[in-house]
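Visitor: Just need the structure, nothing else, for what follows:
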Amino acid sequence: MNTQKMPLKNSLCLLLAATIWGIAFVAQSVGMEYVGPFTFNGVRSLIGSVILVPVILLLNRPKNADSRTSSGSAASQGTAPSPHKSRDLWLGGISCGIALFAASNFQQFGIKYTTVGKAGFITACYIVIVPIIGLFLKKKCSPFIWAAVAMALIGLYLLCITDGFSVGKGDLLVLVCAFLFSLHILIIDYFSPKADGVKMSCIQFFVCGILSMIPALIMEHPQISSILTAWLPILYAGIMSCGVAYTLQIVGQKNVNPTVASLILSLESCISVLAGWVILGQKLSAKELLGCVIMFAAIILAQLPEKQK
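Guide: Got it, this is the predicted structure:
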């Protein structure tokens, strides 16, 4: 079996997820003009969870008689829930929800203090962090990965370090979020073959939404009027970014090398820069653009296959 090959369906799912997330950086930035970060993430996650309920009901409709004869092919496409255990589903959904809660809120707070484009590219550091964490999980790293780490550090310096040799607060928060998203990717890699992807996605958003609303109610005291004012970015982030994109990630990442999957997902960084420029009019300096180019080169270098001996 060739593990390097990725089915076209998986590639398209991950690419579409990256596109939705890249544009979502704009929605996240605009939405916080009206509500706090915890409120934004709490409401969008709960919307994403609710949106997936009818999808789950639709996918679990009783099949016709001939479905029994084609159960083998259905399982290979990830639609047969029979081999899955409810323990793995709930454990995976709750674990993903906790990781997503931490990662998305660090990102949301970081976006308050930096531009959409910079936030997108720093978040993409997970492409280098994922294989590094893999070392501690007894997974070998190619020499290309270490070169990519060095390039990513140079790119981050050009992108984030200001004239006074200090990292902006927003940049640092988004960097922490990149590490947390790396953990999220590895958790999905572990649980996605063991559980129904759409159900696990629904559980993770419910967990993330509840965990986000607790500090939102304590610290931000959200008003219904403010939430309604930010209806457009919240609905985009809830329906598209949560309900659609994260489900596409879980489905698309199934039985796929997490490092290979993270390459496609990292394209959200390029899309976020374009979206910030086109929609919000945010521009990067020549130094920051050079940092973006070097970081993207590091992202590609990290994916080069090692020669077989």
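Visitor: use CA for all of it now, contacts and neighbours both
Guide: Noted.
Visitor: Correct me if wrong: residue 187 contacts residue 92.
Guide: Yes: counting by C-alpha atoms under 8 Å, residue 187 does reach residue 92; the two are 7.4 Å apart.
Visitor: which of those two has more neighbours?
Guide: residue 92 (24 against 17; other C-alpha atoms under 10 Å).
Visitor: Also this sequence, please, to line up against the first:
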Amino acid sequence: MQANLMLLLTAAIWGFAFVAQRVAMEHMGPFSFNGIRFLLGAVSLLPLIWFFSRKQSVAVTPAAKTSIWLAGGVAGTILFAAAALQQVGLLYTSAAKAGFITGLYMILVPFLGLFLRHVTGLNAWLGAGIALAGLYLLSINDDLSMSRGDMLMFIGAIFWSCHILWIDFIGRRVNALQLSAVQFLSCGVLSMLVAFWLETPSLSSVFAAWKAVLFASLISVGVAYTLQIVAQKKAKPTHAAIIMSMEAVFAAIGGVVFLSESLPLRGWIGCALMMTGMLLSQIPLPKLKRATH
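Guide: Alright, predicted model coming up:
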């Protein structure tokens, strides 16, 4: 129950973070925002890492340090790709649509898991079909084209899926807080390198968007991503995926309430189908028993 509540809080924070991400880009570029966001997120974890390291009686070996830097570096690189696609995509689509399309990672995780020899049940195939129908209604235009923002969000969902699979694989082998800090640092550094190449980062733009920056960095990054890693150590994968899919609902609520966004009826039907598909893909179907004579 504790792990499930942590995941629900994570989903709420991530959902409302779409609002902060949209607001921040009124003052700064997407890579500048991600760079500041993830670097501050890494810094916010340092006091906790220092506090818990004082309680550890076992010395950290050089091999363990190498392991955490390698694991966090890989996680941070995947996170950089996912966050960059999401942030740039928000320039061209709404927070509500972004939340639901990003939520497709719940469908993609079991299918990408096939390459890792994970078992994918019939519920995942049914859920994927329903979710794709919803994506069609939500994002495909009358001329069968997809907007740039929605396409970037969909590609980003693939990287979010890879991130979840990597965290699931490595999260139980390393310290959760240290893994979070290293991945945020890696993602932040990569984002700032691209920002200085493509944009013009400035302190004035950061101060202009300080509320959105603080929420997206200290709360969405420092708190939520760490809650995800800690909770995934205790929660069942199926339960975790179902609860985290609520991120899309919170994103839609945030977009409507704080950004005055709206969707046509076709879009809301698409959202409902996508949510149904996401949930169905995570709920095992009952097994049919053979009749005995």
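Visitor: Quick TM-score on the pair, please.
Guide: After superposition, the two chains reach a TM-score (TM-score structural alignment, normalised by the length of the second structure) of 0.93; 287 aligned residues with a C-alpha RMSD of 1.9 Å.
Visitor: What is the aligned counterpart of residue 268 of the first structure in the second structure?
Guide: Mapped onto the second structure by TM-score structural alignment, residue 268 of the first structure lines up with residue 247.
Visitor: Sorry, slip of the keys, the one I care about is residue 121 of the first structure.
Guide: The equivalent of residue 121 of the first structure in the second structure is residue 100 (alignment by TM-score structural alignment).
Visitor: show me what contacts the residue lying closest to its match once chain neighbours are set aside?
Guide: Nearest residue to residue 100 of the second structure in three dimensions, chain neighbours excluded: residue 248, at 4.7 Å (C-alpha to C-alpha, 6 or more residues apart in numbering). Residue 248 of the second structure is in contact with 15, 96, 99, 100, 102, 103, counting by C-alpha atoms under 8 Å, 6 or more residues apart in numbering.
Visitor: rerun at 6 Å
Guide: Residues in contact with residue 248 of the second structure (C-alpha atoms under 6 Å, 6 or more residues apart in numbering) are 99, 100, 103.
Visitor: The second structure: matching residues for the biggest helix by length in the first structure?
Guide: In the first structure, taking DSSP state H as the definition, the longest helix is helix 86-111. Taken onto the second structure by TM-score structural alignment, helix 86-111 of the first structure occupies residues 65-90 there.
Visitor: same question, stretch 281-299 of the first structure
Guide: Counting by TM-score structural alignment, stretch 281-299 of the first structure corresponds to 260-278 in the second structure.
Visitor: Now that stretch: buried residues?
Guide: By neighbour count on 16 or more other C-alpha atoms under 10 Å, the buried set for stretch 260-278 of the second structure is 267, 268, 269, 270, 271, 272, 273, 274, 275, 276, 277, 278.
Visitor: Report the secondary structure state of the residue opposite residue 236 of the first structure in the second structure once aligned.
Guide: Aligning on TM-score structural alignment places residue 236 of the first structure opposite residue 215 in the second structure. Here residue 215 of the second structure is recorded as helix under DSSP: H, G, I helix; E, B strand; the rest coil.
Visitor: where's residue 215 of the second structure relative to residue 41 of the second structure, distance?
Guide: Distance from residue 215 of the second structure to residue 41 of the second structure, counting by C-alpha to C-alpha, to the nearest Å: 10 Å.
Visitor: Those two: which is more packed in?
Guide: More neighbours surround residue 41 than the other of residue 215 of the second structure and residue 41, with 28 against 19 (other C-alpha under 10 Å).
Visitor: Distance-wise, check the more buried one relative to residue 22 of the second structure.
Guide: For residue 41 of the second structure, the distance to residue 22 of the second structure - C-alpha to C-alpha - is 18 Å.
Visitor: Next, count neighbours for residue 130 of the first structure.
Guide: 21.
Visitor: Residue 36 of the second structure belongs to a strand?
Guide: No: with three-state DSSP as the criterion, residue 36 of the second structure is helix rather than part of a strand.
Visitor: The alignment partner in the first structure of it: how many residues sit nearby?
Guide: Per TM-score structural alignment, the equivalent position to residue 36 of the second structure in the first structure is residue 43. As a burial measure, residue 43 of the first structure scores 23 neighbours (other C-alpha under 10 Å).
Visitor: Then residue 289 of the second structure?
Guide: Using other C-alpha under 10 Å, residue 289 of the second structure has 6 neighbouring residues.
Visitor: Just say helix, strand or coil for it.
Guide: Classification of residue 289 of the second structure using three-state DSSP returns coil.
Visitor: follow-up on the earlier one: so which of the contacts of residue 248 of the second structure are in helices?
Guide: Reading helices off the contacts of residue 248 of the second structure with DSSP H, I get 99, 100.
Visitor: can I get the contacts of residue 248 of the second structure in TSV with distance to residue 258 of the second structure and neighbour count?
Guide: Listed next are these as TSV, based on distance: C-alpha to C-alpha, whole Å; neighbours: other C-alpha atoms under 10 Å:
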residue	distance to residue 258 of the second structure	neighbour count
99	15	29
100	17	32
103	20	27
